[in-house]
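In: Pasting a predicted model and its sequence here:
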Amino acid sequence: MASPTPAAVNPENTQASTDKAASGCSTTTMGPLLPAKIPGALAHRSGLLLCFALLLALLALFSLAVGSKHIEFPVVLDALLNPNDSADHAIIRDSRLPRAVLGVLAGSALGIAGALVQSMTRNALAEPGILGVNAGASLAIVIAVGTFGINGFNGYVWFAFGGAVLATGAVYLVGMAGARSNDPVRLVLAGVALGAVLSGIGTALALVHPSAFDQLRAWTIGSLEGRSADVLAPLGIAVLVGVVLAAFTGRSLNALALGDDTALALGYKVGRARVLILLAVTVLAGAATAAVGAISFLGLMAPHLARRFSGPDARWMLAYTAVLAPIILLLADVLGRVVIPGELEAGVVCAFVGAPVLILLARRKKPVAV
């Protein structure tokens, strides 16, 4: 009885077996390698973000020691851990610590608001002021001081927040109401137009009321100095609400970056997404601008810097911006204390520090698109 011919002797069977083995190797070996890249990128981004967060904490701690009176770090740590009634502890507790916390909260709020506006409008030059936030807050301050005689920061800060909210709402109504499509260009044009009108009215009223003009000038510069600790709790609540709203817009921002038609095809509700983004911008930018003044350059520069590390994903870009923006603001505040005798306002230093960085980013061969 003849034995059967082995399958391996047949050249066709041999080639088929080889192809099948190669195919199986590619699916079992290469398959796990592709998802492995995602945890690697996630670990890299998370680690880098953690490094920036540690840098922010160190910079905030350093800001407690720097000022017109230098305080040693052991004294700073002792004031934080074991406070007493000494003069150095009083300076840290009553002045520098609230100032550092204010810089972190306001910096994160302005940076995230700027990132949201740039992503929503797909405009690399957009910042919260383009929606009339600064103009509305300025006009409200002039009305509060000139009409109602409110001369303290704790009094007109609430007017500034209300003015920012009303101005942003008016910009949305003018730019989006009645529009067949949610074109972000209409929103930008409405913001620029209404911002110019509100700024003109505010300037005219300020010239009529000299006291209001002085208050407005001091607020417009933008500073962390002279702010009461009573503002920290409301600002913290507003920042928390704004961050939660911004977190819900991350996936929508990624879809909007592809265009409205693509976002609609993917199942996203573009109109609802833009309303949610505007709410987040209004809360964040309105509260921060009312607290520290019109530091508009921060919301323009920080998102550009964050994209260098985060890539195109809007969710990571928002996270990086939330950390990098307060680093820039605190650095500007610290430099303003030591560069010249006396003190230079953080809003002025922020522009001097940020302008070269933004120019450098713009001059790179491969600029990061919004």
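Out: That came through, no problem.

In: rest of the way, CA atoms for contacts and neighbours
Out: Noted.

In: Just checking the distance from the helix or strand hosting residue 23 to the centre of its chain.
Out: Assigned by DSSP states H and E, residue 23 belongs to helix 11-25. Distance of helix 11-25 from the chain centroid (CA atoms, centre = their mean, to the nearest Å) equals 55 Å.

In: Tell me the first helix or strand C-terminal of it.
Out: Remark: after helix 11-25, the chain's next helix or strand is helix 31-63, criterion DSSP H and E.

In: Now do the buried residues in that next one.
Out: Residues of helix 31-63 classed as buried: 45, 46, 49, 52, 53, 56, 57, 59, 60, 61, 62, 63 (neighbour count, 16 or more other CA atoms under 10 Å).

In: putting a second one here so we can go through both:
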Amino acid sequence: MFTVCIRNKASFSRLTPGVGLMLLSALIVLCAVGSIFIGTRDIDTETTWQALIAYEPTNTEHLLVHYLRVPRSILSVVVGVALGGAGAVMQALTRNPLAEPGLLGINAGATLAIVTGIAAFGISDTSQYMWFGIAGSALAGGAVYLLADLNHGSSPVKVVLAGTALSVVLFACTHIITLNSEEQVFDQFRHWVIGSLQGRDYRVLYPVLSLVICGVVVSLSLVKELNSVSLGADVSRSLGIDQRKLWFGASMAIVILAGAATAAAGPVSFVGLTAPHIARVIVGSDYKWLLPYSMLISALLLVVADTLGRVIGYPNEISVGVMVALLGGPFFVFLVRRWKIAQL
């Protein structure tokens, strides 16, 4: 059925994109709820279900389900939505089908900020990682904006060069701090940098959810502008699009979405690149549908990867960052070989 839907992309996108969104949303909810029943600690299905519908704060297993598994499942959806949205906006903004949020130096900024927090301030809690990561992502995104001189004009080449140069410098600083710190600093950093949702609770979920909602609203409000800029700067100007406002708004959306996701789960790569391409195969290049499809496809990929990581690695687990690479890489290669990837 999936093959039929892709081969009939035109009719699908013309007739049923809204229905497709609803079906995709339902599938995400189903997978997210199912993931609550799977964990490194053996809790039977009935107990897990009772924890969801008749929570007892005195029951240790109910506490584990309520305060660890539930927020983790929700966070996997939120982080997936953020990465998919940031990737789609980034590809439109740079007119580069291989672009992903890390091009703005967001991952490098978050990484340096968290390493600095561990080494200099002794932070050890995942909720503290998040705030340092968000601050580092925002500063890195702002630095790229200034280095690329986007206030006086837009240029995808300048953005890529500025982001790449800044990332190299920030990662170099990260390595210097890591190599010259105690072994404990490296161990704590290692658990975050591989990309994981383990141990994330409501203290991480609530602020990240708030930021992602803001980023989604901003990005969806730019759908018309993203459609125009993907056709080229000249076409965009002829349609009356203010390039400076567009670049500022889109850059803010990317920083908010990717920054929040990276701060919460670590630098989970590949999702922001893959999801928009899968969405293009299904609904085409109209950002009215491409953007929400990218968000939901990315969320589904992350939920499935996180769940499989717990199943395959039981009684331990494989981090979501590793699972995304293992699952997404071969599938993306298959997609490239089986169908011609849509151009921007």
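Out: Sure thing, it's come through. None of these values were measured; they are calculated from a predicted model.

In: where does the TM-score land?
Out: Superposed pair, TM-score by TM-score structural alignment, normalised by the length of the second structure: 0.92. Supporting alignment: 332 aligned residues with a CA RMSD of 1.9 Å.

In: can I get the buried residues of helix 31-63 of the first structure in CSV with distance to residue 97 of the first structure?
Out: Shown next, in CSV, are the buried residues of helix 31-63 of the first structure (distance: CA to CA, whole Å):
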residue, distance to residue 97 of the first structure
45, 30
46, 28
49, 24
52, 20
53, 18
56, 14
57, 12
59, 12
60, 9
61, 9
62, 11
63, 8
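
In: and the angle for the helix holding residue 23 of the first structure with helix 31-63?
Out: 20 degrees (axes from the mean of the first three to the mean of the last three CA atoms, to 10 degrees).

In: Pull up the aligned stretch in the second structure for helix 11-25 of the first structure.
Out: Mapped onto the second structure using TM-score structural alignment, helix 11-25 of the first structure spans no residues at all.

In: Mind listing what's buried along that helix?
Out: Within helix 11-25 of the first structure, no residue qualifies as buried by neighbour count (16+ other CA under 10 Å).

In: Which residue in the second structure occupies the aligned position of residue 293 of the first structure?
Out: Mapped onto the second structure by TM-score structural alignment, residue 293 of the first structure lines up with residue 266.

In: Contacts only, for the residue nearest to residue 343 of the second structure when sequence neighbours are not counted.
Out: Closest residue to residue 343 of the second structure apart from its sequence neighbours, by CA to CA, 6 or more residues apart in numbering: residue 97 at 7.1 Å. By CA atoms under 8 Å, 6 or more residues apart in numbering, the contact list for residue 97 of the second structure reads 91, 343, 344.

In: what about burial for those, which qualify?
Out: Looks like those have 91, 344 buried, using 16+ other CA under 10 Å.

In: Contacts only, for the residue lying closest to residue 45 of the second structure once chain neighbours are set aside.
Out: Nearest residue to residue 45 of the second structure in three dimensions, chain neighbours excluded: residue 37, at 6.3 Å (CA to CA, 6+ apart). Applying CA under 8 Å, 6+ apart to residue 37 of the second structure gives the contacts 43, 44, 45, 48.

In: Buried only: go through these for me.
Out: Buried among those by 16+ other CA under 10 Å: residue 48.

In: and residue 133 of the second structure, what pairs with it in the first structure?
Out: Under the alignment (TM-score structural alignment), residue 133 of the second structure pairs with residue 160 in the first structure.
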